[in-house]
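Enquirer: Provided below are the primary sequence and the corresponding predicted coordinates.
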Amino acid sequence: MKKLILLTGFLTIMIHAFAGKPQNNSTPDSTDLTGLWTLVTVENINPDGSKTLPYGISPKGLLVFDKSGNYAIQILKASRPKVEAGDKNKATPEENAALVKGNNSHFGTYKINKDEKTITFYVENAFYPNWEGTVQERFYTLSNNELKYIVRNTTNGGDITAVVIWKKMI
């Protein structure tokens, strides 16, 4: 039931985000990717080869690709502290830091290049404002309803690379 409520809320937000927006003139060749995906893992690989899980062992997330070329991504750390005051505007600096580090979301339009195995995200709005208006390319693999892509310019900056894995829901 909790998953259904989360899914319904996310889809409602995405419908409002895309409503009245001009459609991407070229429909991407995305038949394999179109649909709803649930997050499996996000793993950061540091320059020295060490690995970290920035959103924890069991992160939560949804990825939507529609047939018109729109996408939306929401990634959350599974375990985030509640705001003690019960009001996000009264969160402590430590609570705010935990909330920021535990969230990554953005939406916009996308294109698929099956020959080069790339997804290109045209980021319109993002939780991390440095990504707004950027174009980001991800190399991907698709196997057994599992989408895996590489992020070379993560929100962590520097030379950190992320491997993100999604499982197709519908």
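Expert: Structure's in. What do you need?

Enquirer: Every contact and neighbour count from this point should use C-alpha atoms.
Expert: OK.

Enquirer: hang on, Asp115 is in a helix, isn't it?
Expert: No: Asp115: not assigned to a helix; according to DSSP: H, G, I helix; E, B strand; the rest coil it is coil.

Enquirer: For the residue nearest the centre of the chain, what is the enclosing helix or strand?
Expert: Residue closest to the average C-alpha location in the chain (C-alpha atoms, centre = their mean): Ile73, at 3.2 Å. Using DSSP states H and E, Ile73 maps to strand 70-76.

Enquirer: just how off-centre is that strand within its chain?
Expert: Distance of strand 70-76 from its chain centroid, counting by C-alpha atoms, centre = their mean, to the nearest Å, is 4 Å.

Enquirer: A further structure is provided below for comparison with the first:
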Amino acid sequence: MPDSKPPLSTAMIGSWQLTTREDLAADGRVISESALGADPLGLLIYDRGGNFAAQFMRRDRSGPAAMAPVQKVSGANNTMPTDGYDAYFGTYTVDDAAGTVTQTLVAALSRDNVGQVVTRDLAVDGDTLTVSLGTTLPDGTPVTRILKWARVG
């Protein structure tokens, strides 16, 4: 019986709300990353024309504890939040066979991210999108970041 699942390039189209974001150390430990906090808000949109937009915000951004110092990210494949917020948009291409999306950031909150090209592993299971990427924390610690998203549109 043939696989009736749509290809990733079709299944990923839509609007997605962040449900979880975890940074895992090589030994599997969850590491706390302070810039966006343990439970950030997020919205991710992929359209059929190859455009995308992503926004993240620290959930408790309104209080003084939310104002984490701005830090440069030392690793590739990552962006830099500013004052508990991160936003960027651009274009994307999908490799259905590899299960990856490559995004070119046309605009970003952090000017250092403009023009950056990032690749993420993607998987869609029903109305859940899982994004995984290797990156580093601001202190240089390597992590695997796993973001789970729920379809909202």
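Expert: Alright, I've got the coordinates. Everything numeric in this text was worked out from a predicted model, so none of it was measured.

Enquirer: And the TM-score between them?
Expert: Superposed pair, TM-score by TM-score structural alignment, normalised by the length of the second structure: 0.73. Supporting alignment: 132 aligned residues with a C-alpha RMSD of 2.6 Å.

Enquirer: And the strand holding Ile73 of the first structure, what does it pack against?
Expert: The helices and strands touching strand 70-76 of the first structure, judged by 3 or more C-alpha pairs under 8 Å, 6 or more residues apart in numbering; DSSP states H and E, are strand 60-65, strand 103-113.

Enquirer: Present the ones you listed as JSON lines; the columns should include distance to Ala126 of the first structure and mean neighbour count.
Expert: Formatted as JSON lines, those follow (distance: least, C-alpha to C-alpha, whole Å; neighbours: other C-alpha atoms under 10 Å):
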{"stretch": "strand 60-65", "distance to Ala126 of the first structure": "14", "mean neighbour count": "22"}
{"stretch": "strand 103-113", "distance to Ala126 of the first structure": "4", "mean neighbour count": "20"}
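
Enquirer: Please name whichever of these is nearest to Asn125 of the first structure.
Expert: strand 103-113 (5.6 Å; C-alpha to C-alpha).

Enquirer: Can you check which part of the second structure the closest one sits on?
Expert: Here strand 103-113 of the first structure aligns to the second structure at residues 85-95, judged by TM-score structural alignment.

Enquirer: post-alignment, that stretch versus the first structure, mean distance?
Expert: Aligned to the first structure and superposed, stretch 85-95 of the second structure gives a mean residue distance of 1.1 Å (mean C-alpha distance after the TM-score superposition for the first structure).

Enquirer: Give me the residues contacting that stretch.
Expert: Outside of stretch 85-95 of the second structure, the residues that reach it under the criterion C-alpha atoms under 8 Å, 6 or more residues apart in numbering are 8-9, 36, 50-58, 79-81, 100-110.
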